[in-house]
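Student: Sequence below, structure please.
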Amino acid sequence: MTCPLSAPTIPHLLAAAAASFADLPAIEEGAQRLSYRQLDAARRQAARALLALGLEQGERVALWAPNAWEWIVAATALQSVGAVLVPLNTRMKGAEAGLVLRESGASLLFVIGEFLGTDYPALLDHEDLPDLRQRIILRGERDGCLGWETFLTLAEGVPESELAERESALSEDDLCDLLFTSGTTGKPKGVMTAHGQNLRLVRDWSEMVGLREGDRYLIVNPFFHSFGYKAGWLAALMRGCCILPQQVFDVPVLLERIARERVTVLPGPPTLYQSLLAHPQRDAHDLSSLRVAVTGAAAVPVEMVRRMRSELGFQTIVTAYGLTETCGFVTICRPGDDAETVATTSGRAFPGIEVRCADEQGRAVPAGQPGEVQVRGYNLMRGYFNNPEATAEAIDAEGWLHTGDVGVLDERGYLRITDRLKDMFINGGFNVYPAEIEQAILGYPGVAQAAVIGIPDERLGEVAMAFLLPAPGQRIDLDAFLAWCRERMANYKAPRRAMLLDALPLNAAGKVTKDALRKMAQSPA
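Tutor: From the prediction side, this is the model:
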């Protein structure tokens, strides 16, 4: 039997983990308890049910749900039959999800019935989805959709041998997922990555952060994001950890769960740790089980790292940097790095991965000099789905991925991200792309032109602010406009402020100067 650390594909990993970790707990969520053997049996049953539905290798299957045990079963099942996972952000509105479903050509959709008061299947009622032939409700029932239990019974008509044949046809070079990133064009791009490259990265990541068999891993990061998926449940299953899914970031609930469930591993954005440190009831909870923290995606104060060690008891604290286009992994700090290194850098490159900072001519700049962060190695995506032009723009002839981030490498090879060539900003750990918001805003009645920037926000890091140029003779009510945005955009994208302008500031090339907008944003309202 293959060792989990050397499995070539995700279904091979699940089978190897079942053999290696057997009756150890794999997932605990509420009353639901699954051992590694039970998880593998559930995966195989769901995979056979997918075969009963006629799912072919290479088809795309979308998953739209919060962190839950069924998410992992559904994802590993579809990957077991050679299908490609397309995770959907639970904050998306119907139009946003519909666009990704059309762009990916997804033929099946696993979807939660209701979450935080939203009826997810109903969000797609008015979407044209010609490729989508089946919907499966993970929790709840809906007309025209298969319930989870009903779906699983379909496995009875498919022998194990048929699944074994499909699994044996899979190789490390087959695609395992298609994660969509909005980019700066405003149109989502599907990032294609394969089984083998992801598993190699997950093996190295889990070794560097020190995941251990029996660790209790509370996963707050969403499963639809590479942090919660690849550095989350996939890494946990490779190392024999127990996955503790958490659907909502709620500090009192986190404190209670850490104490009650003896959590040892707790990655998350800096906001998570700042919230734990600031909570007035923190000392009432026993947090002594905590050992490993992994963060990134925003500035990290040095003092916060020190307090995480002294007050929260973390032994290992690392920061990391990655992109969807790199399977989520590029650089990472190493255990033992001092607080200043952890707080002010994103670590150094993973083994087998090259990172450089380059000037506008594509030449590497010396240590200590800023340049565009470029990455080369086995972790690079297989390209953007159905978009060879964008792929060629992103990866040059020498194999370097141009990230659009500006950074500095020190003499040790540690990377510090200093700026973004593109205008992307980060809201509560989520990447936000102004061009996507600008494109959506142009659908608002009376708007002739729009520009969006990120402005500082104490709680979320940055939030969107929109600048609007009304069409001639049109009046725009800003409160009504902001409400319209909230109804149509995920909350991390929706502008929190807006300003009307007589003209947008332009440079000599006719492009909006975002620096001028930032100065306007700082002026009194």
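Student: use CA for all of it now, contacts and neighbours both
Tutor: Will do.
Student: end to end, how far does stretch 353-365 reach?
Tutor: From its first residue to its last, stretch 353-365 covers 18 Å (CA to CA, to the nearest Å).
Student: List the contacts of residue 90.
Tutor: Counting by CA atoms under 8 Å, 6 or more residues apart in numbering, residue 90 makes contact with 64, 65, 66, 224.
Student: burial measure for the second one, as a count.
Tutor: The reference is to residue 65. 27 (other CA atoms under 10 Å).
Student: this one next, for a side-by-side:
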Amino acid sequence: MAKLSYTSTPRSAPYIYKTFVDTLRELAEDEPDRTAFVFYDLQHVRSSLTRKELLDKATESAKKFVKMGVVKGTHVGVCMNNSFEMLILQTGLMMAGGIAFYFHTNLKDGSDVINMLNALKGELLIMDASPGDVNWNILDQIWPTRQERCSIIPSLKTIMFNGNWDPEIQSTSRKNVAAFFAEDIPEGVTFPQIQPEDTLVYLCTSGSTGVPKVVMYTHYSTMNWTKQTNARLGITGHSVWFCERTFSWAVGYPRTYLTDGTTRVFVDTRMTVAGKDVGFVADIIEKESCDAVTLPGYMAVDLTGRPELGPKFKNVKMIQLLGERVLKASVDKLQDILKCNQIMSYYGTTEHGAISSYITSVNSGDFEDGIVGEPLDGLEMKVVDDSGLVVPVGTSGELLTRATWRFAGYWGLTDQPSGGAVDALGWFHTGDIGHMRSDGNFVIDGRLREMVSIGSMKLFPWSIEKILKTLPGVATAFAVGVPDKRLKEVICACVVPKPESGLTAEDLEKFCSEKFVHESTGPVVGLKPKYHVLLDSVPLLASGKVNRRKIAEIAKEKLGLSAA
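Tutor: Purely as a prediction, here's the structure:
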């Protein structure tokens, strides 16, 4: 009988049954003067907080939130860039029992903010804004300063803005964060009792499927999957971890400190997304003696173009790659430049948290594109076909995973909180297509929604993109499906040219004609792209992942195609 694509990794330690509020206090009592967080702002100014300073400042904020009317379960919208203000406020909210939900502004009329606050019945909004800037104008759309009630968002009671403050425009509906911090600390405040299964935070999915879903996280789930991630990364309370991911995402949320007391070094994420400060970021990693570094895809690309920065990673023991399907070529370049033997391909989802990892210097199998390794302790993984049956090793299918710490559900869904993503046996359906190798390592082949359907054939774009990237003058390349009346979809090659390369769409079309056969041998259609489009830049989701849906929309618009 063929070996089935299922494996599990036993736990080596008991489950953790406490809250982040408990560990926040324990850490400050254990080593009050140990550095908890280090932050660099856009002006490259360094700030730091010790464990006791964080606890004290968060406790003060929590008391003020309670006085403001925050109770256990109050929904609070947070729209901020990484900063100490954001860290202190969200930690204080946690202690007061409030539940933060995070979002980003994309529309100048504020309609996306309004929709999110109404959907989650937000009572408090905390937002980066200063009088006269874009976000301030959005606040004016939401709640004009002279009004005492918000008719657009009936649940909203107060807005806090983090930015420049003019006392003359202060109103009962708007509070400045700096003024909030300066208020007298109220006496006689009682905090609610928080349980491990209580909701900790709401985190949105990346939106790669079109509409972000709001995932409910508990203290128990977040702490337990974080503990397993830390163990696999080799992170302890004495580690210094660089992670620039925003606090509003699962990877960036300050859970690593709140689980193990790990010193976290972070920056305003706008610094790294822009790609202009890669040298300064490398300086930070060297100066702070970081021994663990998390690199989203765009930072890895930035570093591979700067080999002179390699020596600045001399203290790094582990580099964690995440957010996108990891390619062997990227790992080889990083190992050559950074001289770091251990590079981890890390796999997880917003709903499930950490799932698996593959470490280049530990695993015996050969690294290949998309490898995500073996499950973390206490977790099961399997691959199933369309009917739900486990497939033999080496056969592709949907990847399912199961653990006690999966998400509590999606906000707003009552009859079926998981929205069908979790089946009756507790298996979470990731929506990723992959296979299990004979050595027990799993490989991600792609997303169900990334598959291109050409006639009766379904294919992933990776093999096409690999060829497109070999064309001289191409910075990066994508293959997406665009509408076709006969075949439902056909392939469009979309490339971003290197600056001053002079690459044209005609050059791309000629290259494809030289590299791909027009008709494939056998009963399948060929992989040759039918259309060829040049992109000015790569559209990204708020998470930093490539927005393939947007690339397909741009291609359709440029080509003048409508839905099939």
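Student: Work out the TM-score between the chains.
Tutor: Comparison of the two superposed chains (TM-score structural alignment, normalised by the length of the first structure) gives a TM-score of 0.75, and 445 aligned residues with a CA RMSD of 3.6 Å.
Student: circling back: which of the contacts of residue 90 of the first structure lies at the shortest distance from residue 193 of the first structure?
Tutor: residue 224 (14.6 Å; CA to CA).
Student: helix, strand or coil for the closest one?
Tutor: At residue 224 of the first structure, secondary structure determined by DSSP: H, G, I helix; E, B strand; the rest coil is coil.
Student: Identify the residue of the second structure aligned to it.
Tutor: Using TM-score structural alignment, the partner of residue 224 of the first structure in the second structure is residue 248.
Student: how much space between the residue nearest to its match when sequence neighbours are not counted and residue 135 of the second structure?
Tutor: Nearest non-adjacent residue to residue 248 of the second structure, counting by CA to CA, 6 or more residues apart in numbering: residue 102, 5.5 Å away. Distance, residue 102 of the second structure to residue 135 of the second structure, by CA to CA: 15 Å.
Student: One more: residue 261 of the second structure?
Tutor: Residue 261 of the second structure is 34 Å from residue 135 of the second structure, by CA to CA.
Student: By neighbours, which of the contacts of residue 90 of the first structure wins?
Tutor: Neighbour counts for those, by other CA under 10 Å, peak at residue 65, which reaches 27 neighbours.
Student: ok, longest helix in the first structure?
Tutor: Longest helix in the first structure by number of residues, with DSSP state H as the criterion: helix 36-52.
Student: picking up where we left off before, contacting residues around the aligned partner of the residue nearest to residue 248 of the second structure in the first structure?
Tutor: In the first structure, the residue matched to residue 102 of the second structure (TM-score structural alignment) is residue 87. Contacts for residue 87 of the first structure (CA under 8 Å, 6+ apart) come out as 62, 63, 64, 178, 179, 224, 225.
Student: The second one: which element?
Tutor: Under DSSP states H and E, the secondary-structure element containing residue 63 of the first structure is strand 60-64.
Student: Average offset of that strand relative to the second structure?
Tutor: The superposed strand 60-64 of the first structure is, by mean CA distance after the TM-score superposition for the first structure, a mean 1.4 Å from where its aligned residues fall in the second structure.
Student: Onto which residues of the second structure does that strand map?
Tutor: Against the second structure, the aligned range for strand 60-64 of the first structure is residues 75-79 (TM-score structural alignment).
Student: Quick one: residues in contact with that stretch.
Tutor: Applying CA under 8 Å, 6+ apart, the external contacts of stretch 75-79 of the second structure come out as 98-105, 117, 120-128.
Student: next one: stretch 107-116 of the first structure
Tutor: Contacting residues not belonging to stretch 107-116 of the first structure are listed as 59-66, 74, 119-121, 131-142 [CA under 8 Å, 6+ apart].
Student: roughly how far is that stretch from the heart of the chain?
Tutor: In terms of CA atoms, centre = their mean, to the nearest Å, the centre of stretch 107-116 of the first structure is found 18 Å from the chain centre.
Student: residues of that stretch that come out buried?
Tutor: Within stretch 107-116 of the first structure, the residues that count as buried by 16 or more other CA atoms under 10 Å are 107, 108, 109, 110, 111, 112, 113, 114.
Student: quick one: what's aligned to the third one in the second structure?
Tutor: Residue mapping for residue 109 of the first structure onto the second structure gives residue 125, with TM-score structural alignment as the criterion.
Student: Now name the helix or strand holding that match.
Tutor: Per DSSP H and E: residue 125 of the second structure is located in strand 124-128.
Student: Tell me where the stretch 201-350 of the first structure has helices.
Tutor: Using DSSP state H, counting those that start in this stretch, the helices of the stretch 201-350 of the first structure run over 226-228, 235-239, 251-261, 270-278, 302-310, 339-344.
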